[in-house]
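> requesting a structural model of the entry that follows:
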Amino acid sequence: MSDKFLVTGATGFVGQGLIAMLKRQGAPYCAVARRTAADTAIIPSIDGKTDWQALLPGIGIVVHTAARVHLLADDTANPLAEFRKVNVEGTLNLARQAAQAGVRRFIFISSIKVHGEKNHHGLPFSADDQPRPEDAYAISKYEAEQGLLELARTSGMQVVIIRPPLVYGIGVKANFDLLMKAIIRGIPLPLGAISNRRSFVALDNLLDLIWTCAHHPAAANQVFLVSDGDDLSTPELISRLAFALKVPARLISVPVSLFRSLAYLLGKKKMSSRLCDSLLLDIDKTCRILQWYPPVTMAQALEETAKFYQSQR
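Below you'll find the predicted structure:
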């Protein structure tokens, strides 16, 4: 049975890392992206009508990382409809064609946001908790998951769902990159009084789990959470990043209620929630079923991330 991979979203943060790992492992693959890149097949858009047939012969494992990602400010008229077009219809269309082509395993990179935006009563999310998606992005991811698990029940293709929290590592962009910029520039950050706990996952740890899920027999038709197993408060994350970047952590202790109020007035309520609320993951099921443990410590991953960031400045 073929172990050739098809990787969607191959030019994204996770996709690029996955292709690099497959090269190191000597594993055959077909990389797919919506824009031109070296050794990459082009699929300009993903929806319910995308034709994947030319790319699927000989594929044994699909890793679907491509998605319409969540935005802090989404100005589309109907965000949920747009998310569903790509994340639900596009995913299930690819999965149905993959099953018909004889693909043995379909790995779907979902999101911890399927469980909600924050923990309640101090309890971490576990893989078997009842999902409670809140925004359009999370709803679309959960609906895709449900469709994939139903397809697994009615076809011979196995499905694996992975729900990561914020992924960081060498080359990370978006909010993590902005945070490193602020720390390097010595900008005082009014986050010193926050006492939350949040889980993160280094890209290398996520990639290692994907590789395990591609081959482990017990991964079939399961849902897994993934993290570094090292949970931090927002001030602790900033302090560790500052240490890795070899600069002082300029934290100011502003009362959390005041910080939230100011963020609300500035239209940054979602951002303040991500900085102030707790979002913990329990990865016991992942470790127990797969005998998998994060191979890279958070300290190692933050140091590598910071070193690369400074090398690019």
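
> contacts, neighbours, all on C-alpha from now
Fine.

> longest helix in the protein, please.
As assigned by DSSP state H, the longest helix anywhere in the chain is helix 136-154.

> could you list the residues in contact with that helix?
68-70, 79-80, 83-84, 87-89, 91-92, 95-96, 108, 110-111, 113-114, 116, 131, 133, 157-159, 161, 221 (Cα atoms under 8 Å, 6 or more residues apart in numbering).

> so among those, which ones count as buried?
By neighbour count, with 16 or more other Cα atoms under 10 Å, those hold 68, 79-80, 83-84, 87-89, 91-92, 95-96, 108, 110-111, 113-114, 116, 131, 133, 157-159, 161, 221 as buried.

> count the residues that sit near D74.
10 (other Cα atoms under 10 Å).

> how about the contacts made by it?
The neighbourhood of D74, defined by Cα under 8 Å, 6+ apart, contains no residues.

> in stretch 113-127, which residues are buried?
K113, V114, H115, G116, E117, K118, N119, P124, F125, S126, A127.

> kindly report the same for stretch 160-180.
Within stretch 160-180, the residues that qualify as buried by neighbour count (16+ other Cα under 10 Å) are 160-170, 172, 177, 179-180.

> next step: these restricted to strands.
Among the buried residues of stretch 160-180, the subset assigned to strands under DSSP state E consists of V160, I161, I162, R163, L166, V167, Y168.

> okay, those in CSV with distance to A193 next?
Supplementary listing: those in CSV, determined by distance: Cα to Cα, whole Å:
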residue, distance to A193
V160, 39
I161, 36
I162, 32
R163, 29
L166, 22
V167, 24
Y168, 24
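
> run this one through as well so I can compare:
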Amino acid sequence: MIDYFIAIYFLNRFEMSKKILVTGATGFLGGAFVKRFCTLPETLVLAPLRNLNSKLPDSVEKTHISNIDQSTEWTQSLTGVSVVVHSAARVHVMHEDPVQSLEKFRAINVEGTLNLARQAIQAGVKRFIFISSIKVNGEATLPGSAFSADDLPQPSDPYGISKFEAEQQLIQLASTGAIEVVIIRPVLIYGAGVGANFQQMMRWLVKGFPLPFGAVDNLRSLVSLDNVVDLVTTCIDHPQAANQVFLVSDDEDVSTTELMQRLITFLGVKTWLVPIPVGVLVSLAGLLGRRATAQRLLGSLQVDIKKTKLVLGWRPSVSLEEGLKSTAQHFLEARK
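Modelled structure (predicted):
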């Protein structure tokens, strides 16, 4: 009789547990998802990986996949899974032929995503959380205006177009009632271990050379890694998240000049930001063939997360100030 009750206890615990599949589990964002989800009660985390020797928490279940495209076989990885968090993607690749580039983005970001979603439906997955991009909304906003989740999408580069096309087909799958879809469009994500342009900016600052960004009066939304992870964690089982699109930011916008000034303080460096007029910088960038870089540094891109806050009752758990400080501290520690 005792053995019977013990068996029932463990059976109930198994039935109550959630199993979450995270793609891109070794990446900057996917790795943060895995770490957070492993701390959730009654939750199992599964990571499909190219390299099964990849370092992840011991509690993570690993399965092998070679690539993510329209032919990937997901059956083993999806067994028992209730939620998929799809963060793996083909991201920005510079200096590609635009036509070939779009097809390469579509192969992974559209066809690969839809293949996973369709197999998730067959496996009985309840919810599919898709990490998209603010590039679906567009590349820039006018100062004082902001993108919202329900704006008409205006993607312009191959990456943004591929994310938008994936969103549209996921929404179509959700309309059948076969699966719930949640779409998250982050702005620029920063945090401990960030790479790419944000890391490069900190490298510039710690060198101490004068930089020509002392008079940039744009406004840009950013989001800390912790806030993205917190929002996605909320969306795992929030009933109002189903079949919705959400934007996410720290809910505080800054100019490029102010961003660099804050980082200079947190990095403890003495770097002079020279007040060069923005028009001069734009002209120089054009001559050097760096218009896209100039847009990211000098243009505005703001988002309104009112829908995210109202529908989910969610607020950023980390302020912009806190997020930048911890990012700078981690960067300095990594340099030692």
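
> looking for the alignment partner of L263 of the second structure in the first structure.
Aligned by TM-score structural alignment, L263 of the second structure pairs with L241 of the first structure.

> likewise for G31 of the second structure?
Alignment of G31 of the second structure against the first structure is given by TM-score structural alignment, with Q16 as its counterpart.

> repeat for R220 of the second structure
Under the alignment (TM-score structural alignment), R220 of the second structure maps onto R198.

> apart from its neighbours in sequence, what residue is nearest its match?
Using Cα to Cα, 6 or more residues apart in numbering and skipping residues adjacent in sequence, the residue nearest R198 of the first structure is L279, 4.6 Å away.

> equivalent range in the second structure for stretch 260-273 of the first structure?
With TM-score structural alignment applied, stretch 260-273 of the first structure matches the range 282-295 in the second structure.

> report the buried residues of that stretch.
Buried positions in stretch 282-295 of the second structure, judged by neighbour count with 16+ other Cα under 10 Å: V282, A285, R291, A294.

> let's verify the second one: helix, strand, or coil?
Which is A285 of the second structure. Put simply, A285 of the second structure is helix when judged by DSSP: H, G, I helix; E, B strand; the rest coil.

> thought it was touching L297?
No: with the criterion set as Cα atoms under 8 Å, A285 of the second structure and L297 do not qualify as a contacting pair; they are 10.7 Å apart.

> and the strands in the stretch 51-200 of the second structure?
Along the stretch 51-200 of the second structure, the stretches classed as strands by DSSP state E, counting those that start in this stretch are 61-64, 83-86, 127-131, 180-186, 188-190.

> output those strands in JSON lines; the columns should cover distance to S162 of the second structure.
As requested, the strands of the stretch 51-200 of the second structure are arranged in JSON lines below (distance: least, Cα to Cα, whole Å):
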{"stretch": "strand 61-64", "distance to S162 of the second structure": "25"}
{"stretch": "strand 83-86", "distance to S162 of the second structure": "14"}
{"stretch": "strand 127-131", "distance to S162 of the second structure": "12"}
{"stretch": "strand 180-186", "distance to S162 of the second structure": "13"}
{"stretch": "strand 188-190", "distance to S162 of the second structure": "18"}
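
> start to end distance for the match of stretch 260-273 of the first structure?
One end of stretch 282-295 of the second structure to the other measures 8 Å (Cα to Cα, to the nearest Å).

> contacts for it?
Counting by Cα under 8 Å, 6+ apart, residues outside stretch 282-295 of the second structure touching it are L281, L298.
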